[in-house]
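Colleague: give me coordinates for this.
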Amino acid sequence: MKIAHIINPFKAKETQDLFLAQPITFKTMETAQRFAKDYGLEVELYAAYYPVDEEVVPSSFIKTPPLDRSVLDVAKIQFQVPRTFPLLGDILDRLYAATDADYLVYTNVDIALMPFFYTTIARFIERGFDGFAITRRTISKDYKGVDDIPLMYAEYGENHPGHDCFVFNRDVYSQYRLLDACIGALSIGQILLFNIICNAKRFRVFRGHHLTFHLGNDRVDLSETSDEYSKYQDYSDHNLYQVRQFVEYYRSIDKLANHRIIQNFLDSERATMPIPGMEFISDELL
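Modeller: Prediction:
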């Protein structure tokens, strides 16, 4: 079995949390790769990045062709605050084209790995799971950098319900429909998760496993009265529209899985008013 894992590094400012978190992600991925090798498991590490960010990509990572567009190039709306958020499809397309690995992994760039991460997901795969997500552990943010990684490993932390780590069979990726969803905004994990659910023979969310971790649990205030919600709501609206289009298409080809995660989304859609200026999935399609 061969596993290929891609992330999207970027040159973070010293004031950003990722300035500390990214090097930890890089180091823990490299450590997990070496650990897997001792068990006879081949793991490839890939990076998809904009040319301006190339200098932060570790030499141990395989560089895919640089990203050459962002959500600004494809969206049908004009964003209030222009941000060059990459398209998830562009990142995963580069991974698919670069490797013949049996299974592909995508994680957010602030998600660090335990040393046994790859060997554990290989065991999950051997047990018949061909598409799954792994929820992270949230640990203290009071660490100084890569020298503290042993202490991070030792802290068990708390379970976090969000989706930021995805594993899926390469053979079905050509059937995925990621549309123009962009990373950096809400609902991005949702569209990838839906694609995995609808194309996996045996899907599962692994919750509570000590396999990945994140420093701290600071959250941007996304309440409708907050400035951050107002500034970046249009990116979340854009991604939600992509999710709705995915649902509409998969319903039309009779491939929308009867899974509680998708059903919860459909239930919430029935109770939510449409976003102004964006197409809403009709009751007939639901």
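Colleague: when you work out contacts or count neighbours from here on, use the C-alpha atoms and nothing else.
Modeller: Will do.
Colleague: so how far is residue 209 from the residue lying closest to residue 39 once chain neighbours are set aside?
Modeller: Distance criterion CA to CA, 6 or more residues apart in numbering; nearest residue to residue 39, sequence neighbours excluded, is residue 119 at 7.4 Å. According to CA to CA, to the nearest Å, residue 119 and residue 209 sit 13 Å apart.
Colleague: compare with the first, here's sequence two:
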Amino acid sequence: MMTLAFSHLVNPVQVGPSSDLYVAQPITFQSMLRAQQEAARHAVEVNLLTTQYPEDHAVIPAYFQLTPDLERSVLDIRSFQRPRKLPLIGDIMSRLYHHSSSPYLIYTNVDIGLQPHFYCRVAELLTQTGCDALLINRRRLPASYVSPEELPRIYLDPGKPHPGFDCFVFHRDLYPRMRFAEICVGVPFIGVNLAHNLFAFANKCLLIDDEHLTFHLGEVVMPQHDPEYYWHNRNCFRRIRDEHLWPHFDIRKFPYAELPVGQRYWKWAWNPSLFTFMNFRLTLRSYYLSLQRQVGSGDAR
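Modeller: Sure thing, here's the model as predicted:
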């Protein structure tokens, strides 16, 4: 396996016992440390990074490298009826890119834990497939796990599959082309936007939806969300898609595009992060462009 180096950033937040993150974050942190240690035994370099608000420092373990504190939130962009200090994914990704030098960057939500072999397997996938981007779907585990001491049991729990995107691995050369607008974390469409940036700009983006590499405590697929923030993110994504990503989309690079037609549309329809009608339009565009090339080739003869 070719030696690779990764910089992996998460966005910790100080929360009270009523938040799911109160239990999930310490487990995530410890799982990242164990995966980093396992990677080191296989000569895979991993740098663990965070970005945070000043009030979040107390919850960050010493084995993370802190990038500069975040200086704004979505509340600086517009007003909301129920104010929530949610960071902007663009600010988070900027710190990952500008405060690292690894060829490959990784972003995961702070409630996503890692299997010990995570980084080794990611390095293996990148070298074996020639991909410059990976999307890795998590396994959903019961919320009954409450402590990092339970990680040995967590690792053995196969859990259930999850269709959404929350783990992103990509070559750092892709970052300058990516667009984030004012999308905030903690609300749907953050994963949608990151994934569609990779569909647009990666040479080859591979979806890993059937391996036990990451996990999440809690089995809900679509949690409740605040409609106001949801529509904020959704509108931001639509603007990014229409103004920046659309010309670069090639349906052949989308997940499941290689499947027979019926299976392909079934997979798209059941994935909340993919859009069946948009993909249908892209499929028609691909057929039209292919027909144009065939006609042009015939005229040339």
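Colleague: got a TM-score for the pair?
Modeller: The TM-score (TM-score structural alignment, normalised by the length of the first structure) is 0.86; 259 aligned residues with a CA RMSD of 2.0 Å.
Colleague: picking up where we left off before, number of nearby residues for the residue nearest to residue 39 of the first structure?
Modeller: 22 (other CA atoms under 10 Å).
Colleague: can you pull the contacts of residue 197 of the second structure?
Modeller: 178-179, 245 (CA atoms under 8 Å, 6 or more residues apart in numbering).
Colleague: that one and residue 189 of the second structure, how far apart?
Modeller: 12 Å.
Colleague: same check on residue 84 of the second structure?
Modeller: Taken as CA to CA, the span from residue 84 of the second structure to residue 189 of the second structure is 17 Å.
Colleague: where do the strands sit along the stretch 201-301 of the second structure?
Modeller: Using DSSP state E, counting those that start in this stretch, the strands of the stretch 201-301 of the second structure run over 205-208, 214-217.
Colleague: possible to save the ones you listed as a markdown table with mean neighbour count and distance to residue 48 of the second structure?
Modeller: Shown next, in a markdown table, are these (neighbours: other CA atoms under 10 Å; distance: least, CA to CA, whole Å):
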| stretch | mean neighbour count | distance to residue 48 of the second structure |
| --- | --- | --- |
| strand 205-208 | 20 | 22 |
| strand 214-217 | 24 | 16 |
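Colleague: which one of those strands lies nearest to residue 47 of the second structure?
Modeller: Nearest to residue 47 of the second structure, of all the strands of the stretch 201-301 of the second structure, is strand 214-217, at 17.7 Å by CA to CA.
Colleague: okay, and that closest one goes to which residues in the first structure?
Modeller: Counting by TM-score structural alignment, strand 214-217 of the second structure lines up with residues 212-215 of the first structure.
Colleague: check the offset of stretch 95-106 of the second structure from the chain's centre.
Modeller: 15 Å (CA atoms, centre = their mean, to the nearest Å).
Colleague: got the contact list for that stretch?
Modeller: Contacts for stretch 95-106 of the second structure (CA under 8 Å, 6+ apart): 4-9, 49, 51, 67-68, 167-173, 175.
Colleague: re earlier: tell me the contacts of the residue nearest to residue 39 of the first structure?
Modeller: So residue 119 of the first structure contacts 35-36, 39, 41 (CA under 8 Å, 6+ apart).
Colleague: run a quick neighbour tally on the equivalent of residue 15 of the first structure over in the second structure.
Modeller: Under the alignment (TM-score structural alignment), residue 15 of the first structure pairs with residue 18 of the second structure. Using other CA under 10 Å, residue 18 of the second structure has 8 other residues around it.
Colleague: how much space is there between residue 18 of the second structure and residue 52 of the second structure?
Modeller: Taking CA to CA, one finds residue 18 of the second structure at 20 Å from residue 52 of the second structure.
Colleague: likewise for residue 224 of the second structure?
Modeller: 24 Å.
Colleague: residue 247 of the second structure now?
Modeller: Distance from residue 247 of the second structure to residue 52 of the second structure, by CA to CA: 34 Å.
Colleague: repeat for residue 79 of the second structure
Modeller: Relative to residue 52 of the second structure, and taking CA to CA, residue 79 of the second structure is found at 21 Å.
Colleague: ok, those two, which is more surrounded?
Modeller: residue 52 (21 against 10).
Colleague: counterpart of the more buried one in the first structure?
Modeller: That one, residue 52 of the second structure, aligns with residue 49 by TM-score structural alignment.
Colleague: got a list of what its match touches?
Modeller: 8-10, 64, 66-67.
Colleague: tell me which two in the residues you listed are the farthest apart.
Modeller: Counting by CA to CA, the most remote pair of these is 10 and 64, 13.9 Å apart.
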